[in-house]
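Enquirer: coords please:
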Amino acid sequence: MPIPRRHLRLDDEPMNSALALLRRDLEVPSGFEPNVSRAAQTATDRFATSRTDATDLPLVAIDPPGARDLDQAFALVRSNAGWVLHYAIADVAAFIVPGDVIDLESRRRGSTLYLPDHKAPLHPRELSEGAASLLPGAARPAVWWKLTFDVEGGLVNTEVRRATVRVRVATSYEVITTILADHDGATNHEATNHEATNHEAASAEGVGVSAQSIDLQDPGSDALGPAAKRGIDLVEVATSLRDFGSLRLSIQADRGGVSLQLPEQDVQVDASGNVQLLATPSLPAEEWNAQMSLATGMAAAALMLTSKTGLLRTLPSAEPEILAELRRASEALGHRWPPDDDAAAGGPNHVYGQWVRSLDPSTPVGAALMLSATKGLRGSGYAAFHGEPPELTTHAAVAAPYAHVTAPLRRLGDRYATEMALAAYEHRPVPAWVLDQLDDLPQILNDANRRAASVDRAVIDLLEAAELASQIGAEFSAVVLSHGRDGLRVQVTDPPVIADAIGEANDGDTVRVRLSDADPMKRLTRFKVVPQPAD
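Expert: Predicted structure coming up:
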């Protein structure tokens, strides 16, 4: 019989105390000083007079439900010649005067931090969820990337400029997934027609979308109706995203790129303050959406390398010793490693990517090997240069030069990288305020990434312990993911917990574990493997 899940609430005193301790321990900012908030309230677009009017673009944003800090919106146009991606990115730099209090505070923070009871944004909410956010319906300053691809998905032309845009619809990955499931499940002729322009036509096609759009669309309505009223055919948006994203994923695989589908844990907080820890497998729509950001980041990197000034996101290829270790682990668990002739054709990293794509994280062996596969993607960082490019210019997971430019509301470096890409495209000098900070940025960004990762892990550890605190001595089914100095790392399915365990077992084994410790204040959960009687 499954053990009942504990009901967690943000307003419970134990949860409040544990979260307060976490914020103190990890020095999570609680808010902004009054002078920073005032500066954000009065900030205006510094480039208002030099923007291209692109408000006619049929832009759509895809974000988690309820999100208001919208960095990106897109319009995909397909033709016999290939694809055109219009990608609008929030122009945060337009509202920040170099050296002002907002700028200084954002450099101190480095990135947005997320907790169940609040987030510590990189910029004041007046900007990140207001004037600088690509909220639907309002004209907003943006950096407009126009990327042209041939029929095989290869990039053939890059344009980038400052523009004014108006996002028409903001929706979620779940809505896109539901639209495609309904559309692909339809069998009549009308259901395969992608040319619906209003809700009545969409209903006639049999696309009965039950998922709700995010809070910026008409409440109580399905996704298609509000979108159609704004001139957006979400069926066409969803199918174009799938087709383009799938094409680019195939190209990434051919390059030798790697995408890990790790066992994920997510935190869900409803409007009443109830908190739940969930296992959240990545939706295909998220991967397709990521391909637009990756394509833009690769285009930005190419511009910066040509101009010899830039900020690249880098990752070295896996060391031969690591690949040999992963191969031994894979073969020991009965999972085939790609043959050696594949390595000769595409190189060791190409084989590593093939192997990762062959893993099924929903199986015990696949989950264990997927966690081990992270060893091949260690050493990520940033390379800043003004003159000759650095020795390492590529990102092994992307299998190409790459730069962060698509999330400036949440990541500090994107603001600087975007300015360098714009300068390169316009054949003009990089602004002095960018060059003044360029050498310091890699350290600032690496520190911010480590801090964000620590906060994310601490939140999960806290919620795991809080959910299990009343069940000391209970037994659970688990999968052994790995071995470490402190024992085993196991994954419990229900509730979705990944924690340490003491005992004897092999990677990939399904075992019974007994909960021995669960302390939310210490953010600690520990199990013991229950010995099984011999057959």
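
Enquirer: going forward, measure contacts and count neighbours with C-alpha atoms only.
Expert: Fine.

Enquirer: gap between residue 73 and residue 293?
Expert: Counting by CA to CA, to the nearest Å, the gap from residue 73 to residue 293 is 10 Å.

Enquirer: Give me the more crowded residue out of the two.
Expert: residue 73 (28 against 19; other CA atoms under 10 Å).

Enquirer: wait, is that one part of a strand?
Expert: Yes: counting by DSSP: H, G, I helix; E, B strand; the rest coil, residue 73 falls inside a strand.

Enquirer: quick one: contacts for it?
Expert: Applying CA atoms under 8 Å, 6 or more residues apart in numbering to residue 73 gives the contacts 59-62, 87-89, 134, 167.

Enquirer: any chance of the residues you listed in JSON lines, plus secondary structure and neighbour count?
Expert: Formatted as JSON lines, these follow (DSSP: H, G, I helix; E, B strand; the rest coil; neighbours: other CA atoms under 10 Å):
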{"residue": "59", "secondary structure": "strand", "neighbour count": "26"}
{"residue": "60", "secondary structure": "strand", "neighbour count": "25"}
{"residue": "61", "secondary structure": "strand", "neighbour count": "22"}
{"residue": "62", "secondary structure": "strand", "neighbour count": "24"}
{"residue": "87", "secondary structure": "strand", "neighbour count": "25"}
{"residue": "88", "secondary structure": "strand", "neighbour count": "33"}
{"residue": "89", "secondary structure": "strand", "neighbour count": "29"}
{"residue": "134", "secondary structure": "coil", "neighbour count": "32"}
{"residue": "167", "secondary structure": "strand", "neighbour count": "25"}
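
Enquirer: Now the second one, please; I'll put the structures next to each other:
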Amino acid sequence: MPIRRVWAPHIDFAALRRELRLPEAFPPEALGEAEAAATGPVPPVADRTDVPFVTIDPASSKDLDQAMHLSRRPGGGYRVLYAIADVASYVTPGGALEAETWVRGQTIYLPDGRIPLHPPVLSEDAVSLFPDVDRAAVVWTIELDADGATTSVALERARVRSRAKLSYEEVQRQVDAGTPPEPLALLPELGTLLAARATDRGAVNLPLPEQEVEEHRGGWRLVLRAPLAIEEHNAQISLLTGMAAADLMLRGGVGLLRTMPAPKPDAVAKLQAAAKSLGVLWPAGAPVGTVVATVDPAGPRGAAFLDQAADLLRGAAYTSFDGTPPEQTGHGGVGAPYAHVTAPLRRLADRYATEVCLALAAGAPIPEWARAALPRLPKAMSETDRLAGAANRGAIDLAEAVLLHDRVGELFEAGVLDLDEPSKNRPPGGTVAIDEPAVRARCLGALPLGVRIQARLIEADPTTRKVQFELA
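Expert: Here you go, the predicted model:
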């Protein structure tokens, strides 16, 4: 009788770390700088400790970049106060720690632990926006009218004090019960309003469940985790801030944008053809984002359609400029110019982009250390994005192969998500998804898109991290 394994007591992710040459311990000089900065006082800046900020993150998070407070404006509209960890005040330009963060580029997450951008003494302690302690932050104040349109933006360095470390799950429960925490009480209302504005401007938001490797019974299992509604609302505040940052940079003629080409007409036409074959309603003249928002990812046809829609969101890049704005300024997924400024503990580019925004907002000269870094950041971030993607995909591929390697020859019910482009060099096939364990892998055969099929597992090799099915 075959072993129906849905979790594994042990998976060696260390081999993946070695293969990708992921950084290990911080160099002594960089760690020494971080420890010295961590023991220093909070920089003497404006006092905003009277604002009852709260953070909202995954329950296990320790690197808390953002804290939020939402309120109504007198006379109508909204006020968003968004505190972002002031990492730049703790990293000396030209020092060993700054050099090491350029080597790392971003925090890389693996199931058995993270490879942090900054030493934990900073990222999980002195700079992280934990509750009930004073922290240095860059506070964005964004005023919105009753329709959700931005009317003014201000930012400053300030000392803040969060009141609570909240998780997405607990906030969602409180919202569902009608008792949301006061600083976030407006988040569902404002998030829904901002999402509607995003759809109107042509943004494309794909609510695809994330395939994750999680701890289970002392071992590991694969799950598909759909985002909670409160996570989507929270993401709108980050997007709002990123668009405000991009606007500052474009008006100031200098900065670092996160860009992506708009969906190409032929790709949209291909998706419309897929919608027709999958039974997804696409009203005449409706933009992609509007159609995507109506699709349920839980069903096989909806999942296949959204997987096809992901092909529209290709070509994301960082684009720096100093003087003439670049030809490509927009982000096809956001539907507007956009910049990364809200995760400096976890992403290198945000530290420099934030410094540019602070100077532009104050009408002050941009610090040379920040300005000089802009031309180098696109390449550095491209390389670290590639590495983070390889680590994430490698961990999932390894878990899939370990969980299935004793089940070669078995039949599985699977949904067909994607079809390969026709090629003379390989047999027809596509991508399928099985439910338990939550595996997505290649399947050989003439597959019907968006349909449940019987697929036979023909390969599951942990050494090569390869899993493959065939149409039964």
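
Enquirer: related to what we said a few turns ago, which of the contacts of residue 73 of structure 1 remain contacts when I look at structure 2?
Expert: Mapping these onto structure 2 (both residues aligned by TM-score structural alignment, their matches' CA atoms under 8 Å) leaves 59-62, 87-89, 134, 167 still in contact.

Enquirer: Let me see the ranges of the strands in the stretch 201-350 of structure 1.
Expert: With DSSP state E, counting those that start in this stretch as the criterion, the stretch 201-350 of structure 1 has strands at 265-269, 274-279, 309-314.

Enquirer: An error on my part: the question was meant for the stretch 351-472 of structure 2.
Expert: Going by DSSP E, counting those that start in this stretch, the stretch 351-472 of structure 2 shows strands at 411-419, 429-434, 439-444, 452-461, 466-471.

Enquirer: still on that earlier bit, pick out whichever of the kept ones among the contacts of residue 73 of structure 1 sits closest to residue 40 of structure 1.
Expert: Nearest to residue 40 of structure 1, judged by CA to CA, of those is residue 134 at 16.2 Å.

Enquirer: That closest one corresponds to which position in structure 2?
Expert: Residue pairing (TM-score structural alignment): residue 134 of structure 1 is matched to residue 129 of structure 2.

Enquirer: if we can go back for a sec, let's have the contacts of residue 73 of structure 1 in TSV, adding distance to residue 113 of structure 1.
Expert: Converted to TSV, these look like this (distance: CA to CA, whole Å):
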residue	distance to residue 113 of structure 1
59	27
60	25
61	21
62	20
87	25
88	24
89	20
134	20
167	26
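
Enquirer: May I see the strands of the stretch 201-350 of structure 1 arranged in CSV, with mean neighbour count and distance to residue 478 of structure 1 as well?
Expert: Below are the strands of the stretch 201-350 of structure 1 laid out as CSV (neighbours: other CA atoms under 10 Å; distance: least, CA to CA, whole Å):
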stretch, mean neighbour count, distance to residue 478 of structure 1
strand 265-269, 15, 15
strand 274-279, 18, 14
strand 309-314, 27, 35
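
Enquirer: Quick one: closest of those strands to residue 53 of structure 1.
Expert: strand 309-314 (27.5 Å).

Enquirer: on that earlier part again, now the strands of the stretch 351-472 of structure 2 as JSON lines including mean neighbour count?
Expert: As requested, these are arranged in JSON lines below (neighbours: other CA atoms under 10 Å):
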{"stretch": "strand 411-419", "mean neighbour count": "22"}
{"stretch": "strand 429-434", "mean neighbour count": "23"}
{"stretch": "strand 439-444", "mean neighbour count": "22"}
{"stretch": "strand 452-461", "mean neighbour count": "20"}
{"stretch": "strand 466-471", "mean neighbour count": "21"}
